[in-house]
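K.L.:
Everything below, folded, please.
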Amino acid sequence: MTGSSGPALYEQLCFVAMPFGVKDVGGQPVDFDRLYDAVFEPALSGVSLPEGGRLVPHRADRDFYAGVIDEDMYRYLEYSRFVLADISGQNPNVFYELGVRHRSRESGTAIFQQIGDPIPFDVSHVRVFPYTQGSDAADAEARSLIERVVTESLRRNRLDSPVAAALRAQREGQGADRLLDRALMEAENAIRAEDRPRAVQAYRRAIRLDPENFTLHLEAGILLRDTGDWPGAVEAQREAVRIEPEAAAAWRELGVALNKLHARSDDEPRTGEAELRRAVELDPHDSDAWASLGGVLKRKPDYEGALDSYERAVAESGGASYPLLNAMKVRAAISGKLDLSDADRIRLRRVQRRRARQAEQDPPYDAPWSFFDLAEVLLYLDDPNGFLRYLDEGVLHSAHGWQPGTFADSLQIVSLDGPKGEALAQGVLRLRSAAAALSV
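P.N.:
Here you go, the predicted model:
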């Protein structure tokens, strides 16, 4: 099949944008060729089209005819009935192809990602379907998820391109379209320059121009969260859930912001628990929502409920550091001691390797949390000096007092003896001091 015969040949085609060969995902090698053959191709081949017939999966490297690869790829992205993008490993080619598709078509695109791989901010507001792979059971579950998502997407044919949504909103605004475009461009440039306050200002201008745009409120709320403006984050996410009451991500972010505001102000009676429970009801696979719910229950304190939520987050995320470390702390609080199994130590080593790679990036990824997670892992693996070293690095990369303060709060429920206990007490004092200094 070639693109030269026009779009008619693509009416049954599902183009799969994904990495080729063996690539690193979260510190683990993944054979994407095996993944396509064992999961994506059979799942997509089982999808029935609404008008009859079957979807035909296709990957660009499976073409065996002569031609210009780039031209054919653009035709696939422009004309294919459906495009499935796997952003696992954050491959730049896949993101480029996803951007081309979102600009080309208003609907007919779904994004998948392996559990445990962080989602970049640029697509954090778009629905990303998490999956696991590698075992027979995981592959079967992934095939079922893919077939279900693509079948439902074809049947509903709803707008799923954030580019098309933004442009449609601009067209409807007419007189404000250029101003909105400039505000969004300024926000994007500010985010890339890591100037979040300027990005927030740009989003606020955009919201004044298009107050019913759900995505603008959601993204502004996330930025306000990252700058420590919890009242602003709550206000933004309340608007987001008003506009899109079924948006799980907005309920999750609202719950997180309410919980932080509740901890810092007597004026906010809500803990965020109800909002986070709504988020996991809407999306039971949202590991971040489960982990955040665990945090709310831990502070009640409801350690049994917190442990259930953290363990659900661990399962949904494939062993992400935040729920894993908190599950270990809560178990220690329940039993009265930190008792690690061999399996726990293996999980900690995996977190150590993944977080070390992220902390070593320039600039560090997910700072200060990548440093704080490394510190905690090393403490539990009997390296108190390493714990203090990475704790200090995390403080240096903290922009707001709530960041080291939150880490100190999380460590308070752990009781350790000997050199580890001494390092823990010293570390909590350093964190408290840094939180006070950064809050001035």
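K.L.:
For the rest of this, base every contact and every neighbour count on C-alpha atoms.
P.N.:
Noted.
K.L.:
Where does the residue nearest to the spatial centre of the chain sit, in terms of helix or strand?
P.N.:
Ranked by distance to the mean C-alpha position of the chain (C-alpha atoms, centre = their mean), the top residue is I119 at 3.6 Å. Of the helices and strands defined by DSSP states H and E, none includes I119.
K.L.:
which ones are touching R204?
P.N.:
R204 sits next to A220 when contact means C-alpha atoms under 8 Å, 6 or more residues apart in numbering.
K.L.:
That one: what secondary structure?
P.N.:
With DSSP: H, G, I helix; E, B strand; the rest coil as the basis, R204 sits in helix.
K.L.:
Roughly how far does it sit from A164?
P.N.:
To A164, R204 is 21 Å away according to C-alpha to C-alpha, to the nearest Å.
K.L.:
Compute the distance between the residue lying closest to A247 once chain neighbours are set aside and E235, please.
P.N.:
Excluding the flanking residues, the one nearest A247 by C-alpha to C-alpha, 6 or more residues apart in numbering is V241, at 6.6 Å. For V241, the distance to E235 (C-alpha to C-alpha) stands at 10 Å.
K.L.:
Equivalent analysis for S341, please.
P.N.:
43 Å.
K.L.:
Repeat that for R278.
P.N.:
The value you get for R278 to E235, if C-alpha to C-alpha is used, is 18 Å.
K.L.:
before we move on, what about L340?
P.N.:
41 Å.
K.L.:
neighbour-wise, which of those two wins?
P.N.:
Taking neighbours as other C-alpha atoms under 10 Å, L340 and E235 compare with E235 leading, 17 against 14.
K.L.:
Q352 contacts L374, doesn't it?
P.N.:
Yes: applying C-alpha atoms under 8 Å, one finds Q352 in contact with L374, separated by 5.9 Å.
K.L.:
Who has more neighbours out of those two?
P.N.:
Set Q352 next to L374 and count neighbours by other C-alpha under 10 Å: L374 wins out with 26 against 23.
K.L.:
any idea how far that one is from G427?
P.N.:
Applying C-alpha to C-alpha to L374 and G427 gives a distance of 13 Å.
K.L.:
Could you also give me the structure for this second sequence? I'd like to compare it with the first:
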Amino acid sequence: MPFGTKSDGMGGTVNFDKVYHQIIKPAIEQAGLEPLRADEEVIGGFIHKPMFERLILCEYAVADLTAANANVFYELGVRHAVRPWSTVMLFAQGGRLPFDIAPIRTLPYQLDPVGNPSAAETDQSALTALLNEARRTAGEHERGPIDSPLYQIVEGYPAIDHTKTDVFRNKVAYSEAIKKKLAEARTQGLAAVQEVAVTLGDLSNQEAGVLIDLLLSYRAVNSWTSMTELVERMPRPLADTALIQEQYGFALNRAGRGQDAERVLTDLVKRRGPSSETLGILGRVYKDQWEAALVKGDRRVANALLDKAITTYLWGFEADWRDAYPGINAVTLMSMKDNIDPRQQQLLPVVRYAVERKVSAGTPDYWDYATLLELAVLADDEIAADQYLGLAFTTAYDSFAPTTTARNLRLIRESKERRGESKNWIQELEAELLAKANPPAKANGNS
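P.N.:
Have a look, this model is predicted:
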């Protein structure tokens, strides 16, 4: 783990010494083990020698993955390469784990706003339980459950037959060919994507990159049911990653299964902690439920769902201020209330700053310009809105994206009209966006 107070990579800090002394060390002792941390060793000579000895020889290891510290991940890789089991991982709740680690069981712990443990006793008990479980299973089976992904996934590791290298080369070439076919199929519609999917055969034999590409291809052609069915057929380690579960929740909601989507996304937040992406999608679930309640005329339920959607989007924005998506949705929905939420004026410049920083970094996408478009519409800036609409159309986007933006502009326009403001120019922007969306014939009926 890192030592001292370090950046968490999201604008805050973590006091790793307090994490060690208040959570990790007492948890290890409570499990009947002896804690050993590198900076507590008073030893001369080349520091890497005792480090490698510890990683290889210690019966149990605890790794804190918070902030994706390079040294920690290197040492974790060494550990996983030589020890099939007995490595326990944890991270500060609210951070996002890198994709390669996301499928592995990892314990989140809680910090206060200044980076100190905020639920030390609870987190200590949870870590002790994991260590006790590792000790119990090791005692029963003379080894613990395999937790190293190398030993879990790579058949025969570490004694790999040299002939597998030829198989590997063939798989790489095959995967690249499939990805090119999917890229072409996305431009032709659902039927073309399905034709490529049929050629894949048993999904358990496909590499993760191909399956993710197929999932996003279904998303690009608005085939929500195909997305959900694909996730349900994926190998569990891949299906359980945050990326796939987020897309699963997204697709379930678009397929009209809002309650299932809510269950998937709230469970992901519990397991992985809050993130702007997960909460942005969950906010959309509540946003859709709010509109459905309005259509039914159930005003009381609609008001409660509107507040729930705003709270969820705000939670997502606070999880990562750099991601403007949940922020713009929060301020847009604040306009929908009978009396505009007073927090809107405080948040508008923060959301603008977040998206402008992303644009200035040189990597703007459709959603960045769509966010600036919505901000311009909220500010009644017709000239800027027209400019950002044009910029949005110059970027690559999935077919559902313009429809989503048109819907948001409609909500803003209708809220302004309820307050007696006529905004025909906004309606013209909506029409342009809808004209850019794929025609219904290219969708699968669930869009």
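K.L.:
List the buried residues in the helix or strand hosting L182 of structure 2.
P.N.:
If you go by DSSP H and E, L182 of structure 2 is part of helix 164-186. Residues of helix 164-186 of structure 2 classed as buried under the neighbour-count rule (16 or more other C-alpha atoms under 10 Å) are S175, I178, K179, K181, L182, A185, R186.
K.L.:
How about stretch 360-377 of structure 2?
P.N.:
Neighbour counts using 16+ other C-alpha under 10 Å place 364-377 of stretch 360-377 of structure 2 among the buried residues.
K.L.:
just the residues you listed now: which is nearest V221 of structure 2?
P.N.:
Y366 (16.6 Å; C-alpha to C-alpha).
K.L.:
contact partners of stretch 362-373 of structure 1?
P.N.:
321-322, 325, 352, 355-356, 358-359, 390-391, 393-395, 397-398, 403, 407.
K.L.:
Just give me the match in structure 1 for A129 of structure 2.
P.N.:
When structure 1 is aligned by TM-score structural alignment, A129 of structure 2 is paired with E152.
K.L.:
What's the local residue count around K300 of structure 1?
P.N.:
Other residues lying near K300 of structure 1 total 11 when counted by other C-alpha under 10 Å.
K.L.:
Repeat that for V39 of structure 1.
P.N.:
22.
K.L.:
Now which residue in structure 2 aligns to it?
P.N.:
So V39 of structure 1 corresponds to V19, using TM-score structural alignment.
K.L.:
so how far is D123 of structure 2 from that match?
P.N.:
Distance from V19 of structure 2 to D123 of structure 2, by C-alpha to C-alpha: 10 Å.
K.L.:
Can you tell me the element the residue lying closest to P323 of structure 1 once chain neighbours are set aside falls in?
P.N.:
Of all residues not flanking P323 of structure 1 in the chain, Y310 sits nearest, at 5.0 Å (C-alpha to C-alpha, 6+ apart). Per DSSP H and E, Y310 of structure 1 falls inside helix 303-317.
K.L.:
how far does the helix or strand just after that helix sit from the chain's center?
P.N.:
Using DSSP H and E, the helix or strand that follows helix 303-317 of structure 1 in sequence is helix 321-335. Its chain's average C-alpha position is 21 Å from that of helix 321-335 of structure 1, according to C-alpha atoms, centre = their mean, to the nearest Å.
K.L.:
Next secondary structure element downstream of helix 321-335 of structure 1?
P.N.:
Per DSSP H and E, the first helix or strand lying C-terminal to helix 321-335 of structure 1 is helix 342-359.
K.L.:
same for that following helix, what does it pack against?
P.N.:
Using 3 or more C-alpha pairs under 8 Å, 6 or more residues apart in numbering; DSSP states H and E as the contact test, the elements touching helix 342-359 of structure 1 are helix 369-380.
K.L.:
mean per-residue distance, the helix it packs on to structure 2?
P.N.:
Taken over the aligned residues, the distance from helix 369-380 of structure 1 to structure 2 averages 4.2 Å (mean C-alpha distance after the TM-score superposition for structure 1).
K.L.:
any idea how far that helix is from the chain center?
P.N.:
Relative to the centre of its chain, helix 369-380 of structure 1 is centred 20 Å away, using C-alpha atoms, centre = their mean.
K.L.:
Which is the succeeding secondary structure element to it?
P.N.:
Counting by DSSP H and E, the element that comes right after helix 369-380 of structure 1 along the chain is helix 384-396.
K.L.:
Where do the helices of the stretch 1-150 of structure 2 begin and end?
P.N.:
16-19, 25-30, 48-57, 70-82, 120-141, 149-153 (DSSP state H, counting those that start in this stretch).
K.L.:
so which of these gets nearest Y286 of structure 2?
P.N.:
Nearest to Y286 of structure 2 among those is helix 120-141; the distance by C-alpha to C-alpha comes to 30.5 Å.
K.L.:
Show the contacting residues for A187 of structure 1.
P.N.:
Here A187 of structure 1 is in contact with R198, A199, V200, Q201, A202, Y203 (C-alpha under 8 Å, 6+ apart).
K.L.:
Hmm, L216 and the last one touching each other?
P.N.:
Yes: taking C-alpha under 8 Å as the contact criterion, Y203 of structure 1 and L216 are neighbours in contact, 6.7 Å apart.
K.L.:
Please say which of those two ends up with more neighbours.
P.N.:
Comparing Y203 of structure 1 with L216 by other C-alpha under 10 Å, the one with more neighbours is Y203, at 25 against 22.
K.L.:
what about N438 of structure 2, how many neighbours?
P.N.:
If you count neighbours by other C-alpha under 10 Å, N438 of structure 2 ends up with 18.
K.L.:
do the same with K442 of structure 2
P.N.:
16.
K.L.:
Verify the stated contact: the match of V39 of structure 1 with G115.
P.N.:
No: counting by C-alpha under 8 Å, V19 of structure 2 stays clear of G115, with 9.1 Å between them.
K.L.:
what residues are up against the nearest residue to V114 of structure 2 once chain neighbours are set aside?
P.N.:
Spatial nearest neighbour of V114 of structure 2, excluding adjacent residues (C-alpha to C-alpha, 6+ apart): T13 at 6.6 Å. If you count contacts by C-alpha under 8 Å, 6+ apart, T13 of structure 2 has them with T5, K6, S7, V114, G115.
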